[in-house]
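Novice: let me see the structure of the following:
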Amino acid sequence: MVVQYVEPTHPIVGAAHTVRKALTEVADVNPLFMSPTAQAEALRELVAAECQLVELRARVMAAAPKIADQSGKNDTAAWLAHETHIGPREAKAQKRLAEALDAWPAVAAGMRAGVVNREQAEIITRALNALPEDTAAELIPRAEAHLVDEASRWNPNQLRVLARQVLDVIDPDGTEAREAKKLAAEERSAFQKTRLNFAKKHDGTTKITIVVPDLTATRLAHLLHAFTSPRHDPADKQALADAAGDEAGERVWWKLPNNKKLGHAFCELLENIDPNSMPQHGTTGTELIVTIPLADLRRDLAAATVLGPNGVERITANEARRLACEAGIIPAVLGGQGHVLDLGRTSRLATKAQKKALILIRATCSEEGCDVPAAMTEVHHLNAWSQGGKTDLKDLVLLCKPGHRRIHSPDYTNERLPDGTIRFYRRT
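Specialist: So this is what the prediction gives:
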């Protein structure tokens, strides 16, 4: 007589079969004829049962890494997606939940009890994983138990708020120290993330992308509020009216969406900054020079040139007339031969007026082939003052820092070309 060994069914497999059998038995039962009380009880029980099933599945996944090895899959998520035809994203989410519940047993116990659902479990485990590294060891299990207890009373959105404040609840004495440390970390992070980029769209506009600390953004918002206040008269009221085809500029202004009002307010803010209060850099500090030939200034359709730190821009004569009235805008009218008229007198050292005149003569560094904007250059005497040179425009040039160092270096000689540029030669 041959006795055949039959491997006993594992309790978890048996439970899974029992659940499926029980569900099969009610597959054709119509809940329409249930009383409201029975429907409510069924829904509560089914949600609790679902929590238990999700936890059990996660428990099995956490304990079954060999499944993937035996089938040649990368991990249990890949195996589950292949075998059950669920999506890869959902399979990976289930794997993450399995790993989280394996690390946080109290959360898993809450799901087994049917009082913590999957969404709540994900919120709690994310919050626990995000606790500061220096959190006292005895506080961690207390935080976990507290959030599991709160899950029985609050929905996921409310629980998410509570999870962010869990340490303040279980350890109120350390709240101030944690807050100070958190703020210091945020300030350091904000400093590292601060940046500003200009991107020309080549349609007359430039997109400015800026990331700044919260405090800086708050200060900017307060400054812009002065220009968006109901009591403020926009400087470009008529321009806004013209653009909208409306004679009443004030009506157009208040019809604008808030983001557009803020955009125009930002433009006004820049135009109202006093350049005398700003630090100097390069040659001109924060001033813009607007140039236009005298004859063109009298024509309605003439164009003007703006010389700034990033190069040359073209604007209409009307805009040039408006800018000439603003602080920090230097109007420069050119004579018939393009010569600069009355910007300043010479002195022992190059004056600000002479520096501005040099920028008008040449918009970039004077070194041959160098395109560094003139506003970022330094003034150089071609004939040194100490050797009898004069501070006349014809004897001054603008050079970028490397070029300025090169012209004073004994390793190089130079010559001034007919177009005014400087060509360097390395000594042999």
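
Novice: contacts and neighbour counts: CA atoms only from here.
Specialist: Will do.

Novice: what about Ser277, distance to Val116?
Specialist: 60 Å (Cα to Cα, to the nearest Å).

Novice: try Thr391
Specialist: With Cα to Cα as the criterion, Thr391 and Val116 are 82 Å apart.

Novice: Gln387 now?
Specialist: Counting by Cα to Cα, the gap from Gln387 to Val116 is 87 Å.

Novice: who has more neighbours, those two?
Specialist: Taking neighbours as other Cα atoms under 10 Å, Gln387 and Val116 compare with Val116 leading, 28 against 7.

Novice: once you drop chain neighbours, what's closest to the more buried one?
Specialist: Gly110 (5.2 Å; Cα to Cα, 6 or more residues apart in numbering).

Novice: tell me what the strand or helix carrying that neighbour is packed against?
Specialist: In this structure, Gly110 sits in helix 105-112 according to DSSP states H and E. Contact analysis of helix 105-112 by 3 or more Cα pairs under 8 Å, 6 or more residues apart in numbering; DSSP states H and E lists helix 36-62, helix 88-103, helix 118-129, helix 139-151 as its packing neighbours.

Novice: would you do the same for the sequence below? I want to compare the two.
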Amino acid sequence: MNSGLAVTSPTAELHACLDRLATIEPSRLGDEEQARLLLELSRAESRLAGLRLALLAVAEKAQTARRAGAASTGQWAARLVHADGGDTQRQVGLATGLDGHAPTRRALSEGKISPAHAEVIVRADRQLPATVSPEQRSAVERSLLTRAETLSPSSLRRVARRALSAIEPDRAVVDAHEDAILRDEEAEARARTRLSLHDDHDGTVSGRFTVPTLQGHLLRKILETVTAPRRGRLGSLLAQSGAAHGVHTDWDHARGTAFCELLEHLPTDHLHPRTAATVVVTLDDATLRGAVAAAGLDTGDSISSGEARRLACNAGVMPAVLGGRSEVLDLGRLKRLFSPSQRIALGLRFKTCAADGCERPFAWCELHHRRPWSRQGPTDLADAVPLCHFHHQRIHDTGFVHASLPDGSVRFSRRR
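Specialist: Presented below is the predicted three-dimensional model:
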């Protein structure tokens, strides 16, 4: 009972203090008062974060989560405060890492540094060579704490790569250690590289990506070049449009538009097969000439007639009707692999994998001979069937047979 009162009383006082702070009207404060309040609030946030990390470290050691039926301390904390499990688990990692860094833990509890600074310092200690003594590690920690009071976490991170200089006079050794850290960071970044795309079914596709710093800055520079008012065509147009309407340019929208332009102009000549990175738009001659009708994509989606005509201005147009100068689509036994022209032509008939019930888009598919090439099957359009990688492997598995259905799809069954 006493322990409950010991917790409740200080936290009640804390909330009462916050209630009094909430009565302050920032608009009535002078510049110096605003700056002082911002500094004090930031210091208070760091002190509270330090207390939170200390609590998480104790809970981790005491295995509080297990008694509460949670799989980990991070999960237990996330459930209590309705936070994301990944964030709380990272906080648990920092909390346990601070156990061996009393000076850093104390600086955080006093509000001299932020949790982000503390994370940089703990990581820097882990990256020191195994030959560094405890006394030398303490010297490195003190050096980084001094810099942390005047640097942002990102700036401190760059300094921390050369933290060894606090105890190592040989610059060549420090340079080599920094290079090794960068190599490890690059390898870790490559392992964490991800790209996810989601069709919102409202005319947009949302996505999220994580790429290494180098490639991220390359993308940023390309987009900034396209959108910069004084350098890029698109940026100039957007800036002029914004000025004309008396509004500020939405730069997030500008970068999104620039990204679309970048995607449409990516070179695909070096890809094999090139058609794998080609979106095929199907429309009739009347629509191409100005009629209003939707145009189909080989991914199974549709676009407006205006968008299709815009793409036709810069894209290659291949007639898929009689009367045009068509390419040979039947190759007989002259070639084993289907040609890009055959793939495009087949995409006019199939929108997905031909396996019955499979909805993987045609763009993902590989072309399969209905009658195997090894059994004298021809490389003709009529003999081609698109299959996703999974079903293409399965169709070559001797444990399965397939039969063509009237609509051109393929049904699998286990061989009896």
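
Novice: for the helices and strands packed on helix 105-112 of structure 1, which one sits closest to Lys200 of structure 1?
Specialist: Nearest of these to Lys200 of structure 1, taken as Cα to Cα: helix 88-103 at 38.9 Å.

Novice: quick check: buried residues in the closest one?
Specialist: Ala91, Lys92, Gln94, Lys95, Arg96, Leu97, Ala98, Glu99, Ala100, Leu101, Asp102 (16 or more other Cα atoms under 10 Å).

Novice: who does that helix touch, helix- and strand-wise?
Specialist: helix 36-62, helix 76-84, helix 105-112, helix 118-129.

Novice: adding distance to Arg362 of structure 1, write the helices and strands packed on helix 105-112 of structure 1 out as CSV.
Specialist: CSV is the format used below for these (distance: least, Cα to Cα, whole Å):
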stretch, distance to Arg362 of structure 1
helix 36-62, 71
helix 88-103, 60
helix 118-129, 59
helix 139-151, 67
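
Novice: so which of the ones you listed comes closest to Asn157 of structure 1?
Specialist: Short answer: helix 118-129, nearest of these by Cα to Cα, at 9.0 Å.

Novice: contacting residues around the most centrally placed residue in structure 1?
Specialist: Per Cα atoms, centre = their mean, the C-alpha nearest to the average position across structure 1 is that of Val211, at 4.5 Å. Contact analysis of Val211 of structure 1 by Cα atoms under 8 Å, 6 or more residues apart in numbering lists Lys193, Thr194, Arg195, Leu196.

Novice: got it, and Phe259 of structure 2?
Specialist: Applying Cα under 8 Å, 6+ apart, the residues contacting Phe259 of structure 2 are Leu223.

Novice: contacts for stretch 235-248 of structure 2, please.
Specialist: So stretch 235-248 of structure 2 is contacted by Val226, Thr227, Ala228, Pro229, Arg230, Thr249, Ala254 (Cα under 8 Å, 6+ apart).

Novice: switch the cut-off to 7 Å
Specialist: Val226, Thr227, Ala228, Pro229, Arg230, Thr249 (Cα atoms under 7 Å, 6 or more residues apart in numbering).

Novice: ok, now which ones touch the fifth one?
Specialist: Translated: Arg230 of structure 2. Per Cα under 7 Å, 6+ apart, neighbours of Arg230 of structure 2: Ser236.

Novice: tell me the SS of it?
Specialist: When classified by DSSP: H, G, I helix; E, B strand; the rest coil, Arg230 of structure 2 comes out as coil.

Novice: and it, how far from Ala244 of structure 2?
Specialist: Taken as Cα to Cα, the span from Arg230 of structure 2 to Ala244 of structure 2 is 17 Å.

Novice: His265 of structure 2 corresponds to which position in structure 1?
Specialist: By TM-score structural alignment, His265 of structure 2 lines up with Asn272 in structure 1.

Novice: could you measure from its match over to Leu223 of structure 1?
Specialist: For Asn272 of structure 1 relative to Leu223 of structure 1 (Cα to Cα), the value is 11 Å.

Novice: again with Lys95 of structure 1
Specialist: Taking Cα to Cα, one finds Lys95 of structure 1 at 50 Å from Leu223 of structure 1.

Novice: now Ala363 of structure 1
Specialist: Taking Cα to Cα, one finds Ala363 of structure 1 at 33 Å from Leu223 of structure 1.

Novice: more neighbours, these two?
Specialist: Taking other Cα under 10 Å, Ala363 of structure 1 and Leu223 do not tie; Ala363 has more neighbours (20 against 14).
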